[in-house]
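S.K.: Fold the following and give me the result.
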Amino acid sequence: MNTQQLKQYIIKFQSIIALLLMCIVLSFLSDSFLSGENAWNVMRQISVNVIISVGMTLIILTGGIDLSVGSILALSGAVTATLLKFGAEFIDMNLYIGFTLMGALVGGTLAGTVLGWFNGLTITRFKVPPFVATLAMLTIARGLTMLLTGGFPITGLGNNMAFIGTGWFLGIPMPVWISALIVLAAAVVTKKTTLGRHIYAIGGNETAAALSGLKIKKVKMMVYAIAGALAGIGGIIVTSRLDSAQPNAGFGFELDSIAAVVIGGTSLSGGKGTIMGTVQGALIIGILNNGLVLLNVSPFWQQVIKGFVILLAVVIEKFNSKEE
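M.R.: This next block holds a predicted model:
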């Protein structure tokens, strides 16, 4: 193996190499890091970020960005909790509609889907830059969450709801099962379907994609709707795990999501990246957070360290792009 081949090998597997090195270092610094209990703890912690990051990957592959996923997560969780506990009451019509658990879950996921679709509509129909459109949605969704909850948590959602976020099935936590199924589905979509090919084509060269006849607006709206739906599912898991819909849920989740995507090797300019790379990025972020907690590092320093890791990942990605 010559130097050039070795360099390409390192670039291709840089996320896995970084992950292994981090695990080796933390195993020496903390006796409890390699315990089975801690491993499942890490997997549960990263499950929501993995789900959100899958949607973020699809968006970034098209050359876009979504800053609203954390707020959409909070609103979807609040909608789910409200429907499950209080139902929907229409006073003027003297009508009350109660919801089963499944109905509430569908309602929460649908709320996220609609908000994501609205992001896509704003970006494609009104030509608003994704950064601006989703930044506006961040504020809108957070405000709607406060209005719906009155600024107070909605608690006491029942054991069936709690099972989604805290239960185990065949020895594996439910959030891990859910995130694994979503990752599998997204990997198939990006690798084996026409939609996946169109996503990469649009991110690689949108002008060429338009000239070749791809329905760019339709694909982008679909991608943002999918990301919204996944944020909604993330909101349901967070609400279930806490047994309450918190008005401030999801704060900062968009940053962890973008970090996972970038660290996983997806190019911020679009057209390059994989779902499995994003999973590796989410693992790196999760293990980093877990290791810093085990080492009793101050939460303030944790933010500083995480910020530098994200910056380093972007610099490496830009350097690799120039090399290619």
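S.K.: going forward, measure contacts between C-alpha atoms and count neighbours the same way
M.R.: Noted.
S.K.: how many neighbours does M22 have?
M.R.: By the criterion of other CA atoms under 10 Å, M22 has 15 neighbours.
S.K.: Let me know the helix or strand that it is in.
M.R.: Take DSSP states H and E as the rule and M22 turns out to sit in helix 14-29.
S.K.: Kindly report the same for Q45.
M.R.: Going by DSSP H and E, Q45 is part of helix 36-61.
S.K.: so what secondary structure elements neighbour that helix?
M.R.: helix 174-192, helix 194-204, helix 216-242, helix 253-263, helix 275-294 (3 or more CA pairs under 8 Å, 6 or more residues apart in numbering; DSSP states H and E).
S.K.: May I see the buried residues of the helix holding M22?
M.R.: For helix 14-29, the neighbour count (16 or more other CA atoms under 10 Å) marks 14-16, 19, 23, 26 as buried.
S.K.: Check stretch 29-46 too.
M.R.: Taking 16+ other CA under 10 Å as the criterion, stretch 29-46 shows 33, 42-46 as buried.
S.K.: quick one more, to check against the first:
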Amino acid sequence: MKTKSLTRNTSGTNFKEWAANNAIQIVLVFLLIGIVIIEPGFLSINNLRNILAQCSTRMIIALGVGGIIVTQGTDLSAGRIIGLAAVVSASLLQATDYAYRMYPDLQQLPLFVPILVAMIICGIMGSISGFAVAKLKTPPFIATMGTMLLAYGITSLYFDRPPYGAQPIAGLDPAFTKLAQGSIGSGDFRIPYLIVYAVIICVIMWFIWNKTRLGKNMFAIGGNPEAAEVSGVNVARNIIIIYIIAGLLYGLAGSLEAARVGSATNNTGFMYEMDAIAA
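M.R.: Alright, predicted model coming up:
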């Protein structure tokens, strides 16, 4: 009898621990069940595909923020840097026959050029945050808030430039929008390109985090920066590199977001960092 009672107590304790450790997942499951009861079509293939496509750019952003969080930091500038990438790439990839082009005399550029330009600009923004955190010893919250304001200021000045300032940058090259709005597959089974991009970036970042010296250094810094420094890790350099990688991912995500929506404004990416940090 005592053995059975002890077994029941142990089982009850294990269940309580499991429930406490997975409380968020349990709540989400119940919410999902409630949504499905109210709207059965929520779990349809088309709806799930659309949700995954919309979340794909957030996933790319989250992978950038994730590395920063591992090093005991945060990044409040992600959303505004994404907006900067969106307006830059969109302005350079407007259709040549669009009446309100930001650069009327600009020839059609290869798709990778504006996206690469946006990524480089965002990488520079990331390096500013990384330098402030690693070299100037500025708290990440303050450093990235400053970068957020800087990025938004640059975006607003660029967005408001003549001759057609303060209006959405639209009329994008169809090849550019197809880059984010297209899909692969046949018949009803089609996978949006955005999901493919997100999966590829996930694989790349998994490899960097788990199979490279940078990834090992990142986790060492996150565990104990002082111990990592003593063991020979260049903490400052690694932190700056991690912020630069995050900036490059923001640049890619911002360009894809502009292509997905079909336009860009200085408010593109607003509060996206909250989604990424929560993820």
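S.K.: Save the buried residues of helix 14-29 of structure 1 as CSV, and put in distance to V279 of structure 1 too.
M.R.: Putting the buried residues of helix 14-29 of structure 1 into CSV (distance: CA to CA, whole Å) gives the following:
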residue, distance to V279 of structure 1
Q14, 13
S15, 10
I16, 10
L19, 11
C23, 16
L26, 20
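S.K.: What is the nearest of those residues to L61 of structure 1?
M.R.: S15 (18.0 Å; CA to CA).
S.K.: correct me, but that closest one touches T278?
M.R.: No: the pair S15 of structure 1 / T278 is not scored as a contact, 9.3 Å apart, by CA atoms under 8 Å.
S.K.: Which of the helices or strands spans I305 of structure 1?
M.R.: helix 299-323.
S.K.: do the same with A20 of structure 2
M.R.: Using DSSP H and E, A20 of structure 2 falls in helix 2-21.
S.K.: That helix: how far from the chain's middle?
M.R.: 40 Å (CA atoms, centre = their mean, to the nearest Å).
S.K.: Give me the aligned partner of V132 of structure 1 over in structure 2.
M.R.: Counting by TM-score structural alignment, V132 of structure 1 lines up with I142 in structure 2.
S.K.: And the next helix or strand past the helix or strand hosting that match?
M.R.: For I142 of structure 2, the enclosing helix or strand under DSSP H and E is helix 140-159. Using DSSP H and E, the helix or strand that directly follows helix 140-159 of structure 2 along the chain is helix 174-181.
S.K.: how far apart are that next one and its match in structure 1?
M.R.: Helix 174-181 of structure 2 differs from its equivalent in structure 1 by a mean of 1.0 Å after superposition (mean CA distance after the TM-score superposition for structure 1).
S.K.: which parts of the very next helix or strand once past that helix are buried?
M.R.: Next along the chain after helix 174-181 of structure 2, taking DSSP H and E as the criterion, comes strand 183-186. Applying a neighbour-count criterion of 16+ other CA under 10 Å, the buried positions in strand 183-186 of structure 2 are S183.
S.K.: What residues of the helix holding I305 of structure 1 count as buried?
M.R.: 302, 306, 309-310, 313-314, 316-317.
S.K.: same check, this time on stretch 85-105 of structure 1
M.R.: Quick answer for stretch 85-105 of structure 1 (16+ other CA under 10 Å): 85, 87, 99, 101, 104-105.
S.K.: Which part of structure 1 matches stretch 211-223 of structure 2?
M.R.: Taking TM-score structural alignment, stretch 211-223 of structure 2 hits residues 192-204 over in structure 1.
S.K.: which residues touch F176 of structure 2?
M.R.: 93, 111, 259 (CA atoms under 8 Å, 6 or more residues apart in numbering).
S.K.: mind checking how far the residue mapped onto I121 of structure 2 from structure 1 is from L58 of structure 1?
M.R.: Alignment note (TM-score structural alignment): I121 of structure 2 maps to A111 of structure 1. Separation of A111 of structure 1 from L58 of structure 1 (CA to CA, to the nearest Å): 19 Å.
S.K.: Those two: which is more packed in?
M.R.: L58 (31 against 24).
S.K.: hmm, back to that, just send the buried residues of helix 299-323 of structure 1 back as a markdown table, with distance to S257 of structure 1 too.
M.R.: Output for the buried residues of helix 299-323 of structure 1, formatted as a markdown table (distance: CA to CA, whole Å):
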| residue | distance to S257 of structure 1 |
| --- | --- |
| Q302 | 16 |
| K306 | 12 |
| V309 | 14 |
| I310 | 11 |
| A313 | 13 |
| V314 | 14 |
| I316 | 18 |
| E317 | 16 |
